[in-house]
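[1] Quick one, what's the 3D model for this:
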Amino acid sequence: MQRLFFWIFTNCFLLLGYLSYDAITLPDDSDLPITEATSEVVIEKGDSYLTKVTDLIGDPLDFSSGSLTKAGASIEQNRSALIKESTIVTYKVTDGALSDESINYSNTKQQNYAKDTLQHYELWDSFTTIIPSELRSNVKSFSIFSDGTSNLLGYVEPLDYAADTWQLGVDFADSTDKKNFYYTLIHEYGHLLTLGNDQMVINYDWSTSSETESTYSSFYGESIPDSYMNLYYQEFWLDYYKEWQHLDVQNNVEAQKEFYLQHPDDFLTTYAVVHPEEDIAESWTFFILSPRQENTTVAQEKQNFFYQFPELIEIRTHILENLLTEVKKD
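    Predicted structure coming up:
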């Protein structure tokens, strides 16, 4: 009888230990191998954050200024004279924090705002809250400007020709429309994601480019074959890129309207026709800020393009979790 009790006790103890071990070592979502099944779990988690954001501020793609056509600036162009004249203050970014303030004293209209350091830090805090630190480590400069409301909302540009480091610029006048501001920050990160030096061959010989090149070329370099930008270009722009170039859509407002009307189901916003790089940034922002679509139009396919990359699904969920944190501050 004693042996029987000992056997029962021993086996119960081992079973309890086994169950306890499973409970302790069961991996969370971040430890699971990336498979289609686990990606679905991450998508659902991201959607749950999006639902909570929507409950607090409404549809994040519906904001009062109607500036969906104005989110971002062409990454191919250096800052225009307009931006230089409207720059108010610029900071260096060191270890993710602002330092070495530089005021543009020639902008006499904005001298009062130039001294409002607290508001500068609040704008930067919004960006650093929404975009995870490991995704913005190459942002080494932060500029605040204003050209009035609903014009240029923000921009990013490389600080060096190798595109190792970047500057983020935001228009403080447009930041008062919070949903518009969140949209802009996510859009601008879309440029950092798709045009960084891990996505492109820098120091590209622009004089050798042609309309028949096999990969997408930017002003700063040539996209590597499996980069997000090149894959997007190959899938969505190859058929009408020559037409777009011939019509000079990038520089002609009337051509932009006409091109959009010719392809109304191909673009998520009218601004997306301005440039392939703006198109992917707009699609990226819709990917973050709305649920997966049904692929009934090319525009929806563009939004869903990013779901094929498990790492971008993870980033979407982190950004939405962080956006919820930012929204709760207000």
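[2] going forward, measure contacts between C-alpha atoms and count neighbours the same way
    Noted.
[3] most residues in a single helix of the chain, which one?
    helix 2-25 (DSSP state H).
[4] And it, how far out from the chain middle?
    Taking CA atoms, centre = their mean, to the nearest Å, one finds helix 2-25 lying 51 Å from the centre of the chain it belongs to.
[5] what do you get for stretch 129-148?
    On CA atoms, centre = their mean, the centre of stretch 129-148 falls 11 Å from the chain's centre.
[6] now stretch 191-201
    Taking mean C-alpha positions (CA atoms, centre = their mean), stretch 191-201 and its chain are 12 Å apart.
[7] Going by neighbour count, which residues in that stretch are buried?
    The neighbour-count check on stretch 191-201 (16 or more other CA atoms under 10 Å) flags 191-197, 199-201 as buried.
[8] Quick one: list the elements packing against the helix or strand harbouring Tyr49.
    Using DSSP states H and E, Tyr49 sits within helix 36-57. Contact here means 3 or more CA pairs under 8 Å, 6 or more residues apart in numbering; DSSP states H and E; on that basis helix 36-57 packs against helix 310-329.
[9] Contacts only, for the nearest residue to Leu195 once chain neighbours are set aside.
    When the adjacent residues along the chain are set aside, Leu195 lies closest to Met229, with 7.5 Å between them (CA to CA, 6 or more residues apart in numbering). Residues in contact with Met229 (CA atoms under 8 Å, 6 or more residues apart in numbering) are 194-195, 199, 216, 223, 277, 280.
[10] Just the closest of the residues you listed to Thr94, please.
    Nearest to Thr94 among the contacts of Met229: Leu195, at 21.7 Å, using CA to CA.
[11] This protein: helices as residue ranges?
    2-25, 36-57, 81-86, 111-114, 117-130, 178-195, 228-236, 241-246, 253-262, 276-289, 298-304, 310-329.
[12] Let's have the ones you listed in TSV, adding distance to Ser209.
    TSV is the format used below for the helices of the chain (distance: least, CA to CA, whole Å):
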stretch	distance to Ser209
helix 2-25	54
helix 36-57	38
helix 81-86	27
helix 111-114	42
helix 117-130	36
helix 178-195	18
helix 228-236	15
helix 241-246	13
helix 253-262	24
helix 276-289	16
helix 298-304	26
helix 310-329	30
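[13] here's the other one to compare against:
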Amino acid sequence: MLKRLLPILFFSFSSLAYAYTGSGLDDEGNPIPINQYDVVGDRILGENIPHESRLVWQRFTQVIPAQYRQEIQVFEPIDGNYGIDGSIHAISDDKSIWVVQLDIKDSVSKYDLDRTMIHEFAHLLTLRADQIPLADTDDATVRNNCRSYALPDGCTAPDSYLNHFVSQFWQPLLPVSSNEVDVSNRYQTHINEFVTEYAATNPAEDIAESFAEYVLAEQLPPASSIANKKIRFFDHYRKLRLMRKNIRANGKL
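    Got it, this is the predicted structure:
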């Protein structure tokens, strides 16, 4: 979830229920969608789909090639003027079906919306089922036996992107508090370690923000700071180097 100028919340990938009567934020600060469309490949299905919704979805398909987003089977347009440009979460218990929410009200520039699309996709990339096998970490036994970084729906797989990212960059900062004041203090204290202030929220947001910078950079920065090393982190994976190349070419970035 990418937020602007609002209290920072932990990224949620739980199933949400909405009444499609308008837009804004619900009581938990999550975006209320303007509508909901099923996704088949590069198409969204529905009658009388507004032009602005079609344009944003079309842009998303241009930025994120179909082979990387097979789990995204629902698109929900949102009004970014309430402070959230995009969000993504699983809506099936086995994390096989995800919904992506994107601003259609021109609340940000086209460049920033492209960046939001890449940021949200990075959550899918790093939080999907093969990266975080399902387990209830609310169960103290499960949580205490977790030998890697624990998220609400499971422990990161030992060889997952997020587990390696946390091992390299977050160990001195654990455990993580996502309280707004703590996040601000973390960023100010370690300002050279984060690509943005929002990245200091928690490892899931940090890796998503760093991935967005990795994809959008015309040339990767020198490894002169921890923030830059986070951007270069993804380049150690041949699969992600190819993904970056394809996203940049597909979206003409």
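[14] rewinding a little: buried residues in the helix holding Tyr49 of structure 1, which are they?
    For helix 36-57 of structure 1, by 16+ other CA under 10 Å, it's 39, 42-43, 45-47, 49-54, 57.
[15] For these, which two are the farthest from each other?
    Ser39 and Ile57 (26.7 Å).
[16] Report the contact partners of Asp42 of structure 2.
    58, 61, 66.
[17] Aligned against structure 1, show me the partner of the first one.
    Under the alignment (TM-score structural alignment), Gln58 of structure 2 maps onto Asp125 of structure 1.
[18] how much space between that match and Asp226 of structure 1?
    33 Å (CA to CA, to the nearest Å).
[19] Those two: which is more packed in?
    Asp125 (16 against 12; other CA atoms under 10 Å).
[20] now for Tyr68 of structure 2: what does it line up with in structure 1?
    Aligned partner of Tyr68 of structure 2 by TM-score structural alignment: Leu135.
[21] Run a quick neighbour tally on its match.
    Neighbour number of Leu135 of structure 1 under other CA under 10 Å is 13.
[22] And for Ala162 of structure 1, the neighbour number?
    Residues within reach of Ala162 of structure 1, counting by other CA under 10 Å, total 15.
[23] Aligned to it, what sits in structure 2?
    Aligned by TM-score structural alignment, Ala162 of structure 1 pairs with Asp94 of structure 2.
[24] Provide a list of residues in contact with its match.
    Contacts of Asp94 of structure 2 by CA under 8 Å, 6+ apart are 129, 134.
[25] and the gap between it and Gly154 of structure 2?
    In terms of CA to CA, Asp94 of structure 2 sits 12 Å off from Gly154 of structure 2.
[26] got it, and Arg238 of structure 2?
    26 Å.
[27] Neighbour count: those two, which is higher?
    Neighbours were counted for Arg238 of structure 2 and for Gly154 using other CA under 10 Å; Gly154 has more, 22 against 10.
[28] Am I right that the more buried one is in contact with Gln131?
    No. Shown here, Gly154 of structure 2 and Gln131 do not form a contact pair, counting by CA atoms under 8 Å, at 9.6 Å.
[29] Give me the common contacts of these two.
    Between them, Gly154 of structure 2 and Gln131 share no contacting residue, judged by CA under 8 Å, 6+ apart.
[30] what's the first-to-last distance across stretch 52-72 of structure 2?
    By CA to CA, one end of stretch 52-72 of structure 2 lies 20 Å from the other end.
[31] what's around the equivalent of Ile224 of structure 1 over in structure 2, how many residues?
    Under the alignment (TM-score structural alignment), Ile224 of structure 1 maps onto Ala157 of structure 2. Ala157 of structure 2: 21 surrounding residues under other CA under 10 Å.
[32] do Lys178 of structure 1 as well
    By other CA under 10 Å, neighbour count at Lys178 of structure 1 equals 16.
[33] what does Phe9 of structure 1 give?
    Neighbours around Phe9 of structure 1, by other CA under 10 Å: 12.
[34] State the distance from it to Tyr18 of structure 1.
    Distance, Phe9 of structure 1 to Tyr18 of structure 1, using CA to CA: 14 Å.
[35] what does Val274 of structure 1 give?
    For Val274 of structure 1 relative to Tyr18 of structure 1 (CA to CA), the value is 60 Å.
[36] Same drill for these two, tell me which one is more crowded.
    Shown here are Val274 of structure 1 and Tyr18; by other CA under 10 Å, Val274 has more neighbours (24 against 12).
[37] Give the equivalent position in structure 2 for the more buried one.
    Aligned partner of Val274 of structure 1 by TM-score structural alignment: Thr201.
[38] Could I get the contacting residues of its match?
    If you count contacts by CA under 8 Å, 6+ apart, then Thr201 of structure 2 has 8, 10, 177-178, 183 around it.
[39] switch the cut-off to 10 Å
    Taking CA atoms under 10 Å, 6 or more residues apart in numbering as the contact definition, Thr201 of structure 2 lies against 8-11, 176-180, 182-184, 186-187, 194.
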